[in-house]
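**Student:** Below is the structure, and that's it, no one-letter string:
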């Protein structure tokens, strides 16, 4: 087991991202890629595509066309594509935040997507592996980290970075299938709530802390104008 307190500075720098990713891989040992993220410097490029040029190059259209062939309706196919991309962008990093208060950069210029042999998304990767941490993190102040002053600052930063990717995905979906904006952001909200609900169960960690952090991320996204909370019916 990695001991951050006694490791060398070089080892600590290399282990900041590795530790965060390994924690997520252990959540679901049977399918370790469900929540984990990869460092692209360690990956070949087979089946990987960078998010921004991939969206511009028709990746969503291809995913939607394939899903439409396998599902009963075009609507179901569009929701499946949206849900898969939202998990890659939001679900994985929120899992890390609610578990450990750590986040990589999910911004559009940093994120990569990995496809499995069936054409579905099964992994995500990043170019810049810098991890945002909180002041009480064992890695706080180490190379490879940026220490934010409090949870609220982490939530605000994460919301803005996620939205750079989510806005681009929604734009392409809308061009492809006229996807409803409220529905898209509701799926984002469900991904956040889902991670905050299931990750502490999988990790046997504090559910109240995870719930608080999940609500904090929802609050941060709502504050910048994205409707991730379901509208109440009077």
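**Tutor:** Nice, thanks for sending it over. Every value quoted in this text rests on a predicted model; they were computed, and no experiment measured them.

**Student:** Only C-alpha atoms from now on, for both contacts and neighbour counts.
**Tutor:** Will do.

**Student:** remind me, longest helix of the protein?
**Tutor:** When the chain is parsed with DSSP state H, its longest helix is helix 151-177.

**Student:** for comparison:
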């Protein structure tokens, strides 16, 4: 008599991503979308737009015009829009970096944006939910996870992946709102430092380690010649 064959169900390659986002949603239970992102495979497309397409199709200009019409100061409106877009690209992923030394892919072609009822940004999503970790991380052998050799490699990779999106946003903000290069990259720095400052307290992780990781990320931006910690005159 043949013995029954035990069939192991396939492992969900998005398990690591889902678990990570559960932790990020828990950072602010009343506002769970502040730091987490969505897997686009689980989402309908209503109110979602691909970041690369949206920037090229003028969505940034529309967002700016809407905010400028509602605010008394057009410069502040420009910074509000730029900050929201920067947070979608780098602020959210830095929440994971500073608390866990892990990251998803913030590449331009991987990012989606979700608009709220007022046309603002209230969420972000990913086409590819692969998580990057450091060699030796307990998740390194899991499906949907790629290990990088060291922490420095993580920052270099993150900056490389963030830059196309941030550059397009910066160009769009300069064109429609006259936002300067110096001010844009200072907002990028504020997004990184903000995550490094607030997330460790929310996640109950080391504040000194979070600050160190934030500064390491800024150093990686600087190594690419970006004015995140110095005056840039153009």
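**Tutor:** That came through fine. All figures in this text were calculated on a predicted structure; none of them were measured in a lab.

**Student:** returning to what we had before: which secondary structure elements does the longest helix of structure 1 contact?
**Tutor:** helix 51-56, helix 59-70, helix 74-86, helix 207-223 (3 or more C-alpha pairs under 8 Å, 6 or more residues apart in numbering; DSSP states H and E).

**Student:** switch the cut-off to 10 Å
**Tutor:** helix 51-56, helix 59-70, helix 74-86, helix 92-100, strand 131-133, helix 181-203, helix 207-223 (3 or more C-alpha pairs under 10 Å, 6 or more residues apart in numbering; DSSP states H and E).

**Student:** Run the angle between it and helix 181-203 for me.
**Tutor:** 130 degrees (axes from the mean of the first three to the mean of the last three C-alpha atoms, to 10 degrees).

**Student:** returning to what we had before: out of the helices and strands packed on helix 151-177 of structure 1, which is closest to residue 29 of structure 1?
**Tutor:** helix 181-203 (10.2 Å; C-alpha to C-alpha).

**Student:** mean shift between that closest one and structure 2?
**Tutor:** Mean deviation of helix 181-203 of structure 1 from its aligned counterpart in structure 2 after superposition (mean C-alpha distance after the TM-score superposition for structure 1): 0.4 Å.

**Student:** May I see the buried residues of that helix?
**Tutor:** By 16 or more other C-alpha atoms under 10 Å, the buried positions in helix 181-203 of structure 1 come out as 184-197, 199-200.

**Student:** So for the helix or strand where residue 19 of structure 1 lies, what gets flagged as buried?
**Tutor:** Taking DSSP states H and E as the definition, one finds residue 19 of structure 1 inside helix 9-25. For helix 9-25 of structure 1, burial by neighbour count (16+ other C-alpha under 10 Å) applies to 12-13, 15-18, 20-25.

**Student:** re the thing from before, so which bit of structure 2 is the longest helix of structure 1 matched to?
**Tutor:** Counting by TM-score structural alignment, helix 151-177 of structure 1 lines up with residues 151-177 of structure 2.
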